[in-house]
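[1] mind looking at a prediction? Sequence and model below.
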Amino acid sequence: MTFKVAIVGRPNVGKSTLFNRLVGRRIALVDDTPGVTRDRRVHPARLLDLRFDLIDTAGFEEAPEPTLAGRMRAQTETAIDEADLVLFMIDARAGVMPDDSTFAEVVRRKGKPVVLVANKTDVRGTEAGVLEAFGLGLGEPVAISAEHGQGMAELRDAIAEHAGEAADAAPETAEGAGEGAALPGEDIDPDAEPPAYDAQKPIRIAVAGRPNVGKSTLVNALIGEERMLTGPEAGITRDAISVDWSWRGRGMKLFDTAGMRRKARVQEKLERLSVAETLRAIRFAEVVIVVIDATMPFDKQDLQIADLVFREGRASVIAFNKWDLVEDPQRTLAELREKTERLLPQVRGIRVVPVSAETGRGLDRLMEAAVATHEVWNRRVPTGPLNRWLNAAAAQHPPPAVSGRRLKLKYMTQVKTRPPGFVLSCSRPEAMPQSYVRYLVNGLREAFDIFGVPIRVVLRTSENPYAGRARQKRG
């Protein structure tokens, strides 16, 4: 079992900065604003020769349970319960604050081994803060600078003293966790050609949508635990948090993402960073579940997010959440299906599933739709049937004549999957109307059941091997 280390402390002491340094990449959002981190995040980490799982947590704050700060504190306490070792961090420049003493007592009551870490010691005048830290009763503080990497050897020794052999027990879990390691999803090449469809291979699924449509609640309902911070406030999630999960024996990696508002409304730097994280999660996901509030469907931003997923070439499924609040489910579902086909013609046949993250309704159907769409996204059409279909489609609706010369279709072949991509050899590709290309794409969907995923068609002309000779003779 992997050794787990949790970083805790009050807001803005540098927990996420240390987390990023130990995992080897800028995974967690970092900003001068207190309280940037809200959900707990787990990732393999490496400190010199030690390997362990590291948990980044929200800042400890004194607040009642129903408030957002109170729910963040509950998430942090859960992380402490899961951890084998706690790194309690203070800001040495500010010295020991009243909240530090309060939360040190909370950590002490948990009964977990603790390493006291005094951060931001890279400037003069922090010696007093380090000395004050002795008064917390958590042992000798380890002076570090998470931003500049100072004191890492001393921190390694402090962790090793508590971890023993456990931190080295499973080095394969942190393979590549050091400098240059891939972020979740970066080990996927979206343009790589995969082998035949493997029904057991894990799937990467991102959950996206505008703020307050229930994305985090949906992820919690799927995995069956309160893993993500939720509440009535819009924009709670800031980082793209990944969770490993299994559904019917098949591995899944779920990415909960920050809500995406209209671009004109995104003003603050922190929100821009959150949106960038969401875009990265979509880019490296295989399937994207676009969550739409069934009580306020098809806001302009809903359509823009669905179109973004389509343009990125991802397989997509629409989840109409909050279905328990819909008064006439049968009529509403029929209306939503009709609006989906009309407002998102570029994703024709996209699977639509009504769900309720609060009650758990429709979650199995949602996952069945995601897996089925993933299989379509990986579909390969043999060249023989493809060209027989092309001849029939051209016979039924011949290509138009442009400038008095009829365009000719020669052959078609599929060159990639994820999403399906085809090359059509024809005369004068530059003159082919887009309306005729759409006719061919719609025909491909119907003939080979390629619904709900993007289809790419590239037009090319075949080289005439005698063209050069003819020019030489004329010369």
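    Cool, the structure landed. On a predicted model such as this, the values are computed, not experimentally measured, just so you know.
[2] for the rest of this, base every contact and every neighbour count on C-alpha atoms.
    OK.
[3] residues near residue 63, how many?
    By the criterion of other CA atoms under 10 Å, residue 63 has 13 neighbours.
[4] that one - that's part of a helix, no?
    No - in this structure, residue 63 is coil, not part of a helix, as judged by DSSP: H, G, I helix; E, B strand; the rest coil.
[5] shouldn't it be in contact with residue 99?
    No - between residue 63 and residue 99 there is no contact under CA atoms under 8 Å: 11.4 Å.
[6] how much space between residue 149 and residue 120?
    Noted for residue 149: a distance of 10 Å to residue 120, by CA to CA, to the nearest Å.
[7] go on, residue 448?
    60 Å.
[8] neighbour-wise, which of those two wins?
    residue 120 (22 against 15).
[9] please compare the first structure with the one that follows:
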Amino acid sequence: MRRKRQAPASFTLAIVGRPNVGKSTLFNRLVGKKLALVDDQPGVTRDRREGDASLADLSFRVIDTAGLEEAKSGTLEARMRAQTEAAIRNAQALLFLIDARAGVTPSDKSFAQLVRKSDKPVILLANKAEGRAGRDALGDAYELGLGEPIPFSAEHGEGQADLYDALRAAFVDQEREEDSDASEDESENAEESGPHALKIAIVGRPNAGKSTLINTLIGEERLLTGPEAGITRDSISIDWSWRDKPVRLFDTAGLRRKARVEGKLEKLSVADALRAIRFAEVVILLLDATIPFEKQDLSIADLVEREGRAMVIGVNKWDLVSQDHGLLKKLREDAERLLPQMRGVSVIPVSGLSSKGLDPLMEAAFAASDVWSKRIPTAQLNRWLTSALSSHPPPAVSGRRIKIRYMTQAKARPPLFAIFGNQLDALPTSYTRYLTNGLREAFDLQGAPIRLSMRTSDNPFDK
């Protein structure tokens, strides 16, 4: 039975407005997930975030943006505004949000002019219109010149029917007329899904250059960058293609030591970054070449291993240390010594500013994914196991030798091997490490986290 496909996005909406009017709350409601960080503090959103949204039978692409603010050129706020203006250019329609409780502010009037100049359809939403106080302020919204305001509550979901009618009137009926000659049979016979997009999360300490690296990879200033540490707050996903292979990149907030994480907002950002690691297939741990393998870098690598993700180490800002010809060899030796649980992990020198090493980095990411997904036939595993047990038998416990009978691969992603025998719960850590390293060498599982599951069963005929 063929699974029903979600309807493709028919148009793109950008949610715009001054800070703290509820744009991210509306974005989360439309996409049906808590993707964007939400807090009472204004200015939480900095980068623009995109997602597939739906409202009744409408499917569309929606963009969450930073709050529009007047700012001096060169400041972080000015770069945030540039990101919002880029979203306005890329969208086919705009949802302009105001705070119904606060009424129309001078900032709303100023940015309404910017929205009108875009010459794109605009739907005016008066958010936070729950109760009588919010609705009494709707009359002031007409002076923005954006048409009739729709009373709305992104937090409680009120006003969705009116928003649906506005979207349908602006786009859907028009598109259906244009597409009336299209064949329904072609749509049904179309492929249900394209090739799998490799999910890659870029993680590291603050100011390691994660956003700059992604901008260079995709060839556009998609993410907010700058000299300030901690610019990125949300984990932003970006669909991209490398050598005709689909990729979904996740930019994440910088991860500091737990003791240094301060305030609710930074805790939310860290939780968002950790969630990106859990849902990624490959994690690129980005180091600063001028101060590599700090304690926090090792903590992040250990977290990636515990989550069972494939990993590649990118040493960024390589242009600053490229004159040190022995450094790369030293870093690879350091990786072997400091990260024995991920022995053989690829260490790739890169530069987000000068585009150095980007192709080798992506090649290593796809290779790590292949290793992470590798499956080994049971017959090969047991031939290797017989040789490994002959070379180094398990030790005896209380005068009775531990017996390992056979093993099989229970799953991949990451590789999990089930070992069957008796008294396996007494197997020393040193011996499990011997088996793990042997598997890694024999079956080319370099850089992948390996899991061993001991399955002990009593055999009545064993004596």
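    On my side now, so go ahead. Because the structure is a prediction, the values reported are computed rather than measured.
[10] and the TM-score between them?
    Here the TM-score for the pair of chains, by TM-score structural alignment, normalised by the length of the second structure, is 0.92; 440 aligned residues with a CA RMSD of 1.8 Å.
[11] counting neighbours, what do you get for the counterpart of residue 241 of the second structure in the first structure?
    Taking TM-score structural alignment for the superposition, residue 241 of the second structure sits opposite residue 246 in the first structure. A count of nearby residues for residue 246 of the first structure, using other CA under 10 Å, gives 14.
[12] cool, and residue 470 of the first structure?
    Residues near residue 470 of the first structure, counting by other CA under 10 Å: 10.
[13] what's residue 201 of the first structure aligned with over in the second structure?
    In the second structure, residue 201 of the first structure lands on residue 196 (TM-score structural alignment).
[14] tell me the secondary structure for that match?
    From three-state DSSP, the assignment for residue 196 of the second structure is coil.
[15] any idea how far it lies from residue 241 of the second structure?
    From residue 196 of the second structure to residue 241 of the second structure the distance is 11 Å (CA to CA).
[16] same question for residue 83 of the second structure.
    From residue 83 of the second structure to residue 241 of the second structure the distance is 22 Å (CA to CA).
[17] what does residue 422 of the second structure give?
    Distance from residue 422 of the second structure to residue 241 of the second structure, by CA to CA: 49 Å.
[18] residue 339 of the second structure too?
    31 Å.
[19] ok, residue 212 of the second structure next?
    In terms of CA to CA, residue 212 of the second structure sits 17 Å off from residue 241 of the second structure.
[20] any idea what residue 256 of the second structure aligns with in the first structure?
    Using TM-score structural alignment, residue 256 of the second structure sits opposite residue 261 in the first structure.
[21] which SS class is that match?
    Once three-state DSSP is applied, residue 261 of the first structure turns out coil.
[22] right, and it touches residue 210 too?
    Yes - counting by CA under 8 Å, residue 210 is a contact partner of residue 261 of the first structure at 5.8 Å.
[23] for the residue lying closest to residue 8 of the first structure once chain neighbours are set aside, pull up the helix or strand it's in.
    Nearest non-adjacent residue to residue 8 of the first structure, counting by CA to CA, 6 or more residues apart in numbering: residue 88, 5.1 Å away. Using DSSP states H and E, residue 88 of the first structure sits within strand 85-91.
[24] next, the mean deviation of that strand compared to the second structure.
    Aligned to the second structure and superposed, strand 85-91 of the first structure gives a mean residue distance of 0.7 Å (mean CA distance after the TM-score superposition for the first structure).
[25] so what touches that strand?
    4-10, 13-15, 80, 96, 100, 104, 112-120, 129, 133, 159, 162-163 (CA atoms under 8 Å, 6 or more residues apart in numbering).
[26] among those, name the buried ones.
    Among the contacts of strand 85-91 of the first structure, those buried by neighbour count (16 or more other CA atoms under 10 Å) are 4-10, 13-15, 80, 96, 100, 104, 113-120, 129, 133, 159, 163.
[27] among those, which ones are in strands?
    4-8, 114-119 (DSSP state E).
[28] ok, these vs residue 419 of the first structure, which is closest?
    Closest approach between these and residue 419 of the first structure, by CA to CA: residue 4, at 38.0 Å.
[29] so what corresponds to the closest one in the second structure?
    For residue 4 of the first structure, the residue aligned by TM-score structural alignment is residue 12.
[30] same deal with residue 358 of the first structure?
    Looks like residue 358 of the first structure aligns to residue 353 there (TM-score structural alignment).
[31] what of residue 457 of the first structure?
    Match for residue 457 of the first structure (TM-score structural alignment): residue 452.
[32] over to residue 19 of the first structure?
    Per TM-score structural alignment, residue 19 of the first structure is aligned with residue 27.
[33] its match: what secondary structure?
    helix.
[34] tell me how far residue 417 of the second structure lies from residue 236 of the second structure.
    For residue 417 of the second structure, the distance to residue 236 of the second structure - CA to CA - is 34 Å.
[35] those two: who's more crowded?
    A side-by-side neighbour count of residue 417 of the second structure and residue 236, using other CA under 10 Å, places residue 236 first with 25 against 22.
[36] for that one, give me its contacts.
    47-49, 249-252.
[37] the lengthiest strand in the second structure against the first structure, how far on average?
    Longest strand in the second structure, counting residues (DSSP E): strand 403-411. Mean deviation of strand 403-411 of the second structure relative to the first structure after superposition (mean CA distance after the TM-score superposition for the first structure): 1.3 Å.
[38] average gap between the following helix or strand past that strand and the first structure?
    Per DSSP H and E, the first helix or strand lying C-terminal to strand 403-411 of the second structure is strand 416-422. Mean deviation of strand 416-422 of the second structure relative to the first structure after superposition (mean CA distance after the TM-score superposition for the first structure): 1.4 Å.
[39] how about strand 416-422 of the second structure, aligned to which bit of the first structure?
    Using TM-score structural alignment, the partner range for strand 416-422 of the second structure is residues 421-427.
[40] higher neighbour count, residue 261 and residue 210 of the first structure?
    residue 210 (24 against 17).
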